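S.K.: Would you be able to build a 3D model of this:
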Amino acid sequence: MLQVIRKVIGSAGDCQTAKIIGKLNEKKLLERCFKMESSQDFYHLFQPIINTNFPEKPIGYEAFIRNRHEKNPLKIFEKARKNNSLLEIDLHSINCALKYADSSNSAYHLFINIFPSTLVSDAFLALLDKIVNKPVILEINEANEETTIWNNPLLKKNILLLQEHNIKWALDDVGTGQASIQRIFEYQPNYIKLDKYFSNELSARKEKQKVVTFFVDLTKYMGSHFILEGIEKETDLKIAKELGVRNVQGFLFGKPQKEISHPRSDCCASKVN
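M.R.: Below you'll find the model as predicted:
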């Protein structure tokens, strides 16, 4: 049936076609998402992302999806992958984040983690209208299990569709995947988030400092925003600032919390400058 619709109406990359196809699948999928939401097993934790020049005003918060019955996030997604329910979790996460943003009148951007496979689904494209003009940044991770999806032409079409709708997106965990640099050049993300491995012991590791400097320069050239993840020590933050890093995230500013809270500002002000 979907193949016939695509043939008659046009490519699935076309927004109107995607909406029509998406609605055919949406009812059943939303029923599963509603069941997931009603169970209240899943919830978000929020961690601030700050500009070191203005630490009292975060640029946004990353929304981490969690489960009440499984404390290890990796196991949540491993189980979901086996049960073929990653898409439901991602859509549920997006819907909950949108509700939170609406209810709290949040002035902050919410960075929402999704898998590349979600972005190429018809049901996700049906949600585009809900995301437009919302303070949402989609954070696409580099899961090694989904490496081949980056070669799917539909992924690039849908990322272009996001850009056409002025929906910002971030490439997450850069440095852990197999082709981070290539994807940055090909897909032009609005935000590049360097994995926490590179911030750990940054003050003592010259080679990590060179990597950070490379991404600072690259994002300036591309007009993207650079975020260094995993800052836990003030000494590493000091070096990051000296290297030109402006946007950072990590336990130094606050652990993920159930409610949005202001980060520590003292660690970026009097102790570092």
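S.K.: C-alpha only now, for contacts and for neighbours.
M.R.: OK.
S.K.: Check which helix or strand Tyr61 maps to.
M.R.: strand 60-67 (DSSP states H and E).
S.K.: packing partners for that strand?
M.R.: Judged by 3 or more CA pairs under 8 Å, 6 or more residues apart in numbering; DSSP states H and E, strand 60-67 is in contact with strand 42-51, helix 73-82, strand 109-114.
S.K.: right, and the helix or strand after the shortest one?
M.R.: I take that to be strand 109-114. That would be, after strand 109-114 and using DSSP H and E, helix 116-119.
S.K.: outside of the very next helix or strand once past that following helix, which residues touch it?
M.R.: Remark: after helix 116-119, the chain's next helix or strand is helix 122-125, criterion DSSP H and E. With contact meaning CA atoms under 8 Å, 6 or more residues apart in numbering, helix 122-125 is reached by 15, 18-19, 21-23, 25-26, 29, 91, 118-119.
S.K.: Using neighbour counts, trim those residues to the buried set.
M.R.: Among the contacts of helix 122-125, those classed as buried by 16 or more other CA atoms under 10 Å are 18-19, 21-23, 26, 29, 91, 118-119.
S.K.: from these, which ones fall inside helices?
M.R.: Among the buried ones among the contacts of helix 122-125, DSSP state H puts 18-19, 21-23, 26, 29, 91, 118-119 in helices.
S.K.: Could I get the residues you listed in JSON lines, plus columns for distance to Leu194?
M.R.: Listed next are those as JSON lines, based on distance: CA to CA, whole Å:
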{"residue": "Ala18", "distance to Leu194": "32"}
{"residue": "Lys19", "distance to Leu194": "33"}
{"residue": "Ile21", "distance to Leu194": "35"}
{"residue": "Gly22", "distance to Leu194": "33"}
{"residue": "Lys23", "distance to Leu194": "36"}
{"residue": "Glu26", "distance to Leu194": "34"}
{"residue": "Leu29", "distance to Leu194": "33"}
{"residue": "Leu91", "distance to Leu194": "25"}
{"residue": "Thr118", "distance to Leu194": "22"}
{"residue": "Leu119", "distance to Leu194": "21"}
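S.K.: structure for this one too, so we can compare:
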Amino acid sequence: MQDCLSQELNRLLLTEDITTLLQPIVNINRKCVFGFEALSRGPSDSPLHTAPMLFETAERCGQTLELETLCLRTAARHWSGHGTPLKLFVNISPAKLMPPEFNPTQLQELLLANGLKASDIVIELSERYPTADPSELLKTLVWLKAEGFLIAIDDLGSGYSGLKLWSELKPDFVKIDRHFIRDIQDDLIKREFLRSVVDLADRLGCKLIAEGVETEAEFRVVSELGIALVQGFLFGRPKPIATAYLDSLNDHAALASKPPRREKEIAGLLCRYIEPVTSESTLRDAWERLQSEPDVFALPVVDNGRPLGLIHKWRIMETFSTPYGRSLYERLPVSNRHSADALVVDYEVPLNEVSERLINDDAHYLKQHFIVVKNGKYAGLGATRSLLKHITEQKIENARYSNPLTFLPGNVPIQQTLVARTEEMRAFSLIYFDINMFKPLNDVLGYRVGDQVIVLLAELLKEVFHASDDFVGHIGGDDFVVISSSSSANYNAGTVQSLFAERSRRFYSDCILKSGFIESEDRNGQPCRFPLVSLSAGTVEVGPDEKVTADQISEFASFAKTRAKASPNFRFVVFSRARSGERSEGSQDSDGSCVSCVLGEVQN
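M.R.: Model prediction:
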């Protein structure tokens, strides 16, 4: 096998059968392509097609420098044909820049022959390879900088020398290894590492490039950390032509004017852009794609933006494994073997709904992928494994802070949700529910009945506030909170009050129900008659684009609850200035059941 690979490498070097592909590097802030990285590949039908196999074989055969020289010549010729006034990033090993291998005259001739300028070339020096003589390497880099070349350290965090190489070489760019980017939205350690690297780069006057950005979630975190240059499949796969996919930049620009938002639990959170094939692509084309991308197990089949299904790696392997399978079927279109029953979901669909659809779709087979669309057009793929992992982690996180009696989210998730809603700058209502006369009931009927009444209220809140973005939390004791974007939130609060008054009566004896009160001691130890339990609802309605903090809303909610307990039918609403125009100050509902004020009155 090794002899075959060695012979194939010698053939490629002799025939110069190397292809240059270009992957875009984009500038988030300017919403444009900053440059392209030149990536080398062997022929598509060669065992040395993929970069890892190609360069690992060259290293084993001691021909790395010969291969690099060929790749540089090929990249220069390929880039000169595009006439693009952008930066070209090329990979060079330290050994290639060390004497006697490094030849300044040949480098200048290569630029001249292809009409290139040194200032347009960024030399990527990989951190994966050790440097035998740093002082000699530094001399070469000083010369290159003097000539106008730019220097980048590739794969920061993946190799031998770490920050030492950075401090010695003083590069213009540092590319962060994709290991630190993958799933960064779910990894606190990775985010802290990147935050420290961003701070260091600012101090040293160096630009960072985040490699391997594949999902919207990763992109948002990288952007929020202040990294302006990004590279990855989300913006374009390596292709022979200089192209880029910039829709994510446009989406980012639309959000840039608003404060950062917490990740929404939607299908788009797990969406990864996989370059699709068309229905006319052959099984051979699809197989070569899947072979060159070992972490991809299915390709979306898309015509004119409309997803038709998935072509699975196992399906092609099954087809080719039959006698003469490859020669018989490789020229067939993928439409002959693709799965047309793939689950297609909208970008904004909640993850729990995606999970339910996957589980209910087929009782005997759980699909491994689902297709995500935006406005009916293909946007990317989601992996069922990632979905289940995310939901499991979310449930574990919720369980940590849930109330042990009702299993509703407790104070930490309540605060997180409230902060997220204020950052969204959309209209929403926060309703603070409190049970009236709960202590007398608890004292007379016992804690067991008291717990049952609390559970009853929790069930009612979940029953009435069941919209996808409704949030029901349990502060503690008999205090609950609901956060809802529904325009009927205040009406729903009244519904809960009515249902609670009706269903809570079952906990009393016929005698108590007939008398209409319960006898117990007041706070001074004196016998007293108390009404049966009822429910107070203090509401804070926040308008769109309202500049109010989560802490302020919490204060307004406490005020509203206190006023509700002393108001007719136990309801009170505090309106923000943005929504106060809907009612006059101090107004009542038509049935006189709900009084209100605006936030200014609370603050004054």
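S.K.: Quick check, central residue of the second structure?
M.R.: By CA atoms, centre = their mean, the second structure has its centre lying nearest to Ala217, at 1.6 Å.
S.K.: what secondary structure does the aligned partner of it in the first structure sit in?
M.R.: In the first structure, the residue paired with Ala217 of the second structure is Thr235, using TM-score structural alignment. Put simply, Thr235 of the first structure is helix when judged by DSSP: H, G, I helix; E, B strand; the rest coil.
S.K.: Wait, Thr235 of the first structure touches Ala204, no?
M.R.: No. Contact criterion CA atoms under 8 Å: Thr235 of the first structure and Ala204 do not qualify, at 9.2 Å.
S.K.: ok, back up a step: next, give me the two most distant ones among the contacts of helix 122-125 of the first structure.
M.R.: Cys15 and Leu29 (19.4 Å; CA to CA).
S.K.: Can you list the residue ranges for helices in the stretch 351-500 of the second structure?
M.R.: 351-361, 384-400, 411-424, 438-445, 447-464, 489-503 (DSSP state H, counting those that start in this stretch).
S.K.: Out of those helices, which is closest to Asp285 of the second structure?
M.R.: Nearest to Asp285 of the second structure, of the helices of the stretch 351-500 of the second structure and by CA to CA, is helix 384-400 at 25.2 Å.
S.K.: got the angle for the closest one vs helix 411-424?
M.R.: 120 degrees (axes from the mean of the first three to the mean of the last three CA atoms, to 10 degrees).
S.K.: Where in the first structure does helix 384-400 of the second structure fall?
M.R.: By TM-score structural alignment, helix 384-400 of the second structure lines up with nothing in the first structure.
S.K.: That helix vs helix 351-361, what angle?
M.R.: Using the same axes, to 10 degrees: helix 384-400 of the second structure against helix 351-361 is 130 degrees.
S.K.: Name the residues of helix 384-400 of the second structure that are buried.
M.R.: Neighbour count says helix 384-400 of the second structure has 384, 387, 390, 398 buried, by 16+ other CA under 10 Å.
S.K.: wait, which of the helices and strands packed on strand 60-67 of the first structure is closest to Ile231 of the first structure?
M.R.: strand 42-51 (10.6 Å).
S.K.: circling back to that earlier point, what's the strand holding Tyr61 of the first structure aligned against in the second structure?
M.R.: Against the second structure, strand 60-67 of the first structure falls on residues 35-42 (TM-score structural alignment).
S.K.: What residues of the matching stretch count as buried?
M.R.: Buried residues in stretch 35-42 of the second structure (16+ other CA under 10 Å): 35-42.
S.K.: now those residues as a markdown table including distance to Gln7 of the second structure?
M.R.: Converted to a markdown table, these look like this (distance: CA to CA, whole Å):
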| residue | distance to Gln7 of the second structure |
| --- | --- |
| Gly35 | 35 |
| Phe36 | 31 |
| Glu37 | 28 |
| Ala38 | 25 |
| Leu39 | 22 |
| Ser40 | 19 |
| Arg41 | 17 |
| Gly42 | 13 |
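S.K.: The helices and strands packed on strand 60-67 of the first structure into a markdown table, with extra columns for distance to Pro153 of the first structure?
M.R.: Converted to a markdown table, these look like this (distance: least, CA to CA, whole Å):
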| stretch | distance to Pro153 of the first structure |
| --- | --- |
| strand 42-51 | 32 |
| helix 73-82 | 22 |
| strand 109-114 | 18 |
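S.K.: between the ones you listed, which gets nearest to Ser199 of the first structure?
M.R.: strand 42-51 (14.6 Å).
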